[in-house]
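Chemist: Sharing a model prediction with you, sequence too.
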Amino acid sequence: MKNASEWILKAMRLVAWIVFVWMLVKAGAIIMSYGASINNPEGAKDLYRGLDLSRYYEASFFHYSVIVFYYILLFLLQAYMALFATRLLSESSLVNLQTEKVSSMLHNVSITALMALIVGIVHNIHVETIAKFAQITADTFSGEYLFMIGLVFAISLLFKKEIDKKTNT
């Protein structure tokens, strides 16, 4: 059974690395597409894999740029969380889970998840406000998606507190 568990953990670490690279590629693709859309309003219609932000571009280039920044920041924060997941799933971290190193990584995950949650909420408030005044339909981040980020934040805080309690006693 130990071999199956080790195999699953190694597979999870590989998946975490794939997610890390995937999120970096998504952020990079949006940066490149945004650069191409600065002088070309048509570029905002398919910013990345069907992401149509042209209605924000037409309403205000400034707001369009801020919304693109939200997407880039969110993908980079997700990549950062995936990087911490790869470190948490490394062999050295799994040998002894009750260490300062693991506690520090969990703290970083919780802070990064909190930042991603705040970016998502600010994005949703921003696009809802623009939609109200520019009379366009809002393109918000999913509430379930934000809930999952909040859940990651809460779970990592709980684990960090437990590790801190056991290492200090």
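Modeler: That came through, no problem. Numbering: from 1, shown residues only.

Chemist: going forward, measure contacts between C-alpha atoms and count neighbours the same way
Modeler: OK.

Chemist: Run through the residues that contact the residue nearest the centre of the chain.
Modeler: Taking Cα atoms, centre = their mean as the criterion, Gln78 is the residue nearest the geometric centre of the chain, at 2.5 Å. Under the criterion of Cα atoms under 8 Å, 6 or more residues apart in numbering, the contact partners of Gln78 comprise 20, 23, 113, 116.

Chemist: Quick check: of the residues you listed, which has the highest neighbour count?
Modeler: Neighbour tally across the contacts of Gln78 (other Cα atoms under 10 Å): the maximum, 26 neighbours, falls on Ala113.

Chemist: Can you give me the buried ones in stretch 38-47?
Modeler: Buried residues in stretch 38-47, counting neighbours by 16 or more other Cα atoms under 10 Å, are found at 43-45, 47.

Chemist: a markdown table for those residues, including secondary structure and distance to Val122?
Modeler: Shown next, in a markdown table, are these (DSSP: H, G, I helix; E, B strand; the rest coil; distance: Cα to Cα, whole Å):
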| residue | secondary structure | distance to Val122 |
| --- | --- | --- |
| Gly43 | helix | 24 |
| Ala44 | helix | 21 |
| Lys45 | helix | 23 |
| Leu47 | coil | 21 |
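
Chemist: So which of these is the closest to Ser65?
Modeler: Ser65 lies nearest to Ala44 out of the buried residues of stretch 38-47, by Cα to Cα, at 10.3 Å.

Chemist: any idea how far Tyr70 is from the closest one?
Modeler: From Ala44 over to Tyr70 the distance is 15 Å, taken as Cα to Cα, to the nearest Å.

Chemist: Comparison target below:
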Amino acid sequence: MKIKTTVILQILRWLAFIAFVGFAIETGAIIISFIVSFRNPDTAKNLYKGLDLHELKAYGNWVYYVAVVFLAFIAGLKSNVWMNVMTMLSHLKFDNPFSPDIIKFLKRISDALIAIWVIGLLYNILAKYLEHKTGNELMNVLAAGNFLFMAGLVFVIMQVFKRGLEIQSENELTV
């Protein structure tokens, strides 16, 4: 049974690594496309994966800059979440699963997910404001509420791990 769990955790660690690399590449691609769009404004038509912010750039540079910064921060925070998951899985020990390190990583993951939610909310507020001002949907609305839900789940798991650490410490003291 232990070998099976070890193999599963190893696979999950590799999947977390792949997700981390993917979101890091996405962050870099958004930033590089954004920088290139200073020289070539037509680049905003296909910023990253078909993301068309050309009309947004035509409406106003400040709105375009803010939107791209929000998108880059969200992608960077997603990368950070997966880096913390990958690191947490590598620090996980079967003989002592409830450790302060695991709780620390869970807290970082929860904080990053809440930050994604806040930035997503700000992005959506900007999108709705622009839609109200122009009558056109210049920006796609993000599903930011999902990140708040995920942050809540990670927070609950963190509380379970905290309680497990307390029980584990009490058991070590009684022996």
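Modeler: On my side now, so go ahead. Note that this is a predicted model, so its numbers are computed, not measured.

Chemist: before we move on, back to that, can you tell me how far the residue nearest to the centre of structure 1 is from Pro41 of structure 1?
Modeler: Counting by Cα to Cα, the gap from Gln78 of structure 1 to Pro41 of structure 1 is 28 Å.

Chemist: State the three-state secondary structure for the nearest residue to Val127 of structure 1 once chain neighbours are set aside.
Modeler: Distance criterion Cα to Cα, 6 or more residues apart in numbering; nearest residue to Val127 of structure 1, sequence neighbours excluded, is Ala138 at 5.5 Å. On the three-state scheme (DSSP: H, G, I helix; E, B strand; the rest coil), Ala138 of structure 1 is labelled coil.

Chemist: Could you do Tyr48 of structure 1 as well?
Modeler: Following three-state DSSP, Tyr48 of structure 1 is assigned to coil.

Chemist: I'd like to check which residues are in contact with it.
Modeler: Tyr48 of structure 1 is in contact with 26, 29-30, 33, counting by Cα under 8 Å, 6+ apart.

Chemist: how about the lengthiest helix in structure 2: buried residues?
Modeler: Scanning structure 2 for the helix with the most residues, using DSSP state H, yields helix 2-39. Of the residues in helix 2-39 of structure 2, those scored as buried under the neighbour-count criterion (16+ other Cα under 10 Å) are 9, 13, 16-17, 19-20, 22-24, 26-27, 29-31, 33-34, 37.

Chemist: same question, stretch 155-164 of structure 2
Modeler: Of the residues in stretch 155-164 of structure 2, those buried under the neighbour-count criterion (16+ other Cα under 10 Å) are 155, 157-158, 161-162.

Chemist: Read off where it ends up in structure 1.
Modeler: Structural correspondence for stretch 155-164 of structure 2: residues 157-166 of structure 1, per TM-score structural alignment.

Chemist: Now do the matching stretch: everything it contacts.
Modeler: 97-100, 103-104, 106-107, 110.

Chemist: quick one: that stretch to structure 2 mean distance?
Modeler: Superposing on structure 2 and averaging over aligned pairs (mean Cα distance after the TM-score superposition for structure 1), stretch 157-166 of structure 1 comes out at 1.8 Å.

Chemist: what range in structure 2 does the helix or strand containing Val109 of structure 1 sit on?
Modeler: Assigned by DSSP states H and E, Val109 of structure 1 belongs to helix 100-134. Mapped onto structure 2 with TM-score structural alignment as the criterion, helix 100-134 of structure 1 occupies residues 100-134.

Chemist: what comes up buried for that stretch?
Modeler: Of the residues in stretch 100-134 of structure 2, those scored as buried under the neighbour-count criterion (16+ other Cα under 10 Å) are 102-103, 105-121, 123-124, 126-128, 130.
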